[in-house]
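**Student:** Below are the sequence and a predicted model for it; my questions follow.
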Amino acid sequence: MQPCDTIGSHLCERLLAEGNDIICIDNYFTGHKSNIRHLLSHPNFEIIRHDIVYPYMAEIEEIYGDPLIHPQREDYWGHVNPLGIRSCYDEGKRCAESLFMSYYREHGIPVKIIRIFNTYGPKMNINDGRVVSNFIVQALRGDNITIYGDGGQSRSFQYIDDLIEGMVRMMDDTPDDFTGPVNIGNPNEFTIAELAREVISLTGSKSKIVHLPLPADDPQQRQPDISLARNMLGGWEPKIQLRDGLLKTIAYFEEVLSRGGIRR
């Protein structure tokens, strides 16, 4: 992750609040400096514009591809088309985990691997292309809400605060020789159509739902098995319900859109 993106900026805030010294490196490819601008004057915070890898592996659930096992445990190897339209994205996640584990085994470098399921919340980019931000922005603008396929495909949506809590526990509360991977996600499952209807309801939007062709290899189901997280991370489990998290995220995007989509 990068300190200026959604997840990284929230993690920086949490670690600073706990009294840690933070040195961040970011190439600004996916993040925005406005996400950490309020931290720049903090005496324990420093950011460097650069590109580097740090041995804390925050992967996403794409490693499972279009899973045949539901929900997905960490020992499930996934179901991925290595030549499909999404293959570079899926296989890239698998390759990254392999490299981390190779360095751990060969050189003893301590690593922690987590697998992040769909996460949303304030500080998301207005045009990042993810389903939650897409739906909210479309609803607030009164545009058509675009669903790919019939909307029956399911996802598990996790609010950013729950993810950060799990990440911190993974770093602080697990033994050095515990590498993971650990699923960090909300096991409550919703269809994409349900998400669209909820966003329309919470925003009071007049937006209509339109359906577009489903991209090839788009997964039909994604749901984490978080048994390992509960066992290894001190009983961690998500606390924020989808409705409550969406309301906070909607408020954030309302503010951004009121400034013409410009983040400060």
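**Tutor:** Looks like it arrived, so ask away. Being a predicted model, the structure only gives us computed values, none of them experimental. Residues are numbered from 1 along each chain as shown.

**Student:** alpha carbons only for contacts and neighbour counts from here, please
**Tutor:** Noted.

**Student:** Grab the nearest non-local neighbour of residue 78.
**Tutor:** Computed as CA to CA, 6 or more residues apart in numbering, the closest residue to residue 78 that is not its neighbour in sequence is residue 64, at 4.0 Å.

**Student:** can you check residue 152 too?
**Tutor:** residue 191 (5.4 Å).

**Student:** Tell me who's in contact with that neighbour.
**Tutor:** 151, 152, 153, 154, 155 (CA atoms under 8 Å, 6 or more residues apart in numbering).

**Student:** That one and residue 156, how far apart?
**Tutor:** Distance, residue 191 to residue 156, by CA to CA, to the nearest Å: 9 Å.

**Student:** Do a quick rundown of the strands in the protein.
**Tutor:** Under the criterion DSSP state E, the chain contains strands at 22-26, 45-49, 56-60, 112-116, 119-120, 145-148, 154-156, 158-159, 182-184, 189-191, 209-212.

**Student:** Just put those in TSV and tack on distance to residue 94.
**Tutor:** Putting the strands of the chain into TSV (distance: least, CA to CA, whole Å) gives the following:
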stretch	distance to residue 94
strand 22-26	23
strand 45-49	27
strand 56-60	9
strand 112-116	11
strand 119-120	19
strand 145-148	25
strand 154-156	20
strand 158-159	22
strand 182-184	14
strand 189-191	24
strand 209-212	29
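
**Student:** here comes the other one, which I'd like you to weigh against the first:
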Amino acid sequence: MKRILITGGAGFIGSHLCKQLLKEGNEVLCVDNYFTGSKENILELLDNPYFELIRRDVTEPFYAEVDEIYNLACPASPVHYQYNPIKTIKTSVMGAINMLGLAKRVKAKILQASTSEVYGDPAVHPQPESYWGNVNPIGTRSCYDEGKRCAETLFMDYHTQNGVAIKIARIFNTYGPHMNINDGRVVSNFIVQALQGEPLTIFGDGSQTRSFQYVDDLISGLTCLMSTNAEVTGPVNLGNPQECTMLQLAETIIDLTGSSSQVVFHPLPLDDPQQRRPDISIARELLQDWEPQIDLKQGLSHTIAYFEKQLSSK
């Protein structure tokens, strides 16, 4: 049994990771300040004697004896991370410093949940880990993009200077149960709008693309990456290379929900990427033949069922 710390453990991805690591027979310490996370996501875990929940902000130093750390704490949707951009970049940078300091002290292995946003609006497609990105350092998204880029730098410097065992995962668009109804990301927005019979809001002309992975596939990738030997530091792309346009996504969700909703178009936000698709060659090679298993329609069906239940309960 390992003792594993998960920052942001009550969030969308963190809650799924807590559940999986407990299922594998570990002791899990969940830390969250509930800015975007929720106790509802982890209610079923509270009676587990090997699960511990602590309300805390990662910008403050934290001390615990642990074997592994997954650093997931940070708002991930533009609506939330742009609400307080200074707090967002503090969470990424100071949170990384505090968790790396803890890992150094207790000799724990630590994984950074980075993001495909480090590639910005990419000029290379699909995006391999060797691509340095095309990021506006002073734009509306830079608090998140540059915060995550700085966190990657900190992780690599702690590794090279202090020998900390690190893993860096670059997570591409992920969806599934436990997303917040007011999450602000495209999948949750479209599903909620469709279920409520409202117009589906597309920013731009709908031709911009994303690649969506179901949360179970991501959790499998994260745990596989953490289990690799010390020479594997990353960054490693974790995403589904199946690409679709925003208009295709909207039409698929309308079809799966049986909604009568229409599609409406609004101006594209500043610095919004035109295309996003991961090159997962390194993940396939290093992570025990890891590859996403759940296709878009299957994953969306699970997610729609979750939101139907959430909306009916409210």
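**Tutor:** Yes, it's here. Source: prediction; values computed, not measured.

**Student:** Put one on top of the other, what's the TM-score?
**Tutor:** Comparison of the two superposed chains (TM-score structural alignment, normalised by the length of structure 1) gives a TM-score of 0.96, and 259 aligned residues with a CA RMSD of 1.0 Å.

**Student:** and the residue nearest to residue 152 of structure 1, what pairs with it in structure 2?
**Tutor:** By TM-score structural alignment, residue 191 of structure 1 lines up with residue 245 in structure 2.

**Student:** Now do its match against residue 196 of structure 2, distance only.
**Tutor:** Applying CA to CA to residue 245 of structure 2 and residue 196 of structure 2 gives a distance of 22 Å.

**Student:** Could you do residue 85 of structure 2 as well?
**Tutor:** Counting by CA to CA, the gap from residue 85 of structure 2 to residue 196 of structure 2 is 31 Å.

**Student:** Those two: which has the busier surroundings?
**Tutor:** Using other CA atoms under 10 Å as the criterion, residue 85 of structure 2 and residue 196 rank with residue 85 on top: 18 against 14.

**Student:** nearest residue to that one other than its sequence neighbours?
**Tutor:** Setting aside the residues directly before and after it, residue 85 of structure 2 is nearest to residue 143 in space (CA to CA, 6+ apart), at 5.4 Å.

**Student:** And for that neighbour, the neighbour number?
**Tutor:** Residue 143 of structure 2 has 23 neighbouring residues, counting by other CA under 10 Å.

**Student:** Next: residue 35 of structure 1.
**Tutor:** Neighbours around residue 35 of structure 1, by other CA under 10 Å: 21.

**Student:** and the closest residue to residue 259 of structure 2 other than its chain neighbours, how many neighbours does it have?
**Tutor:** Spatial nearest neighbour of residue 259 of structure 2, chain neighbours left out: residue 194 (5.6 Å); criterion: CA to CA, 6+ apart. If you count neighbours by other CA under 10 Å, residue 194 of structure 2 ends up with 25.

**Student:** Tell me which residue of structure 1 matches up with residue 194 of structure 2.
**Tutor:** Residue mapping for residue 194 of structure 2 onto structure 1 gives residue 139, with TM-score structural alignment as the criterion.

**Student:** so its match touches residue 145, yeah?
**Tutor:** Yes. Using CA atoms under 8 Å, residue 139 of structure 1 is in contact with residue 145, at 6.7 Å.

**Student:** so what's in contact with the two at the same time?
**Tutor:** By the contact definition CA under 8 Å, 6+ apart, residue 139 of structure 1 and residue 145 are jointly contacted by residue 207.

**Student:** where exactly do the helices run in structure 1?
**Tutor:** With DSSP state H as the criterion, structure 1 has helices at 6-17, 87-107, 131-141, 160-173, 192-203, 227-232, 242-258.

**Student:** which helices and strands sit right next to the second one?
**Tutor:** Helix 87-107 of structure 1 is packed against strand 56-60, with contacts defined by 3 or more CA pairs under 8 Å, 6 or more residues apart in numbering; DSSP states H and E.
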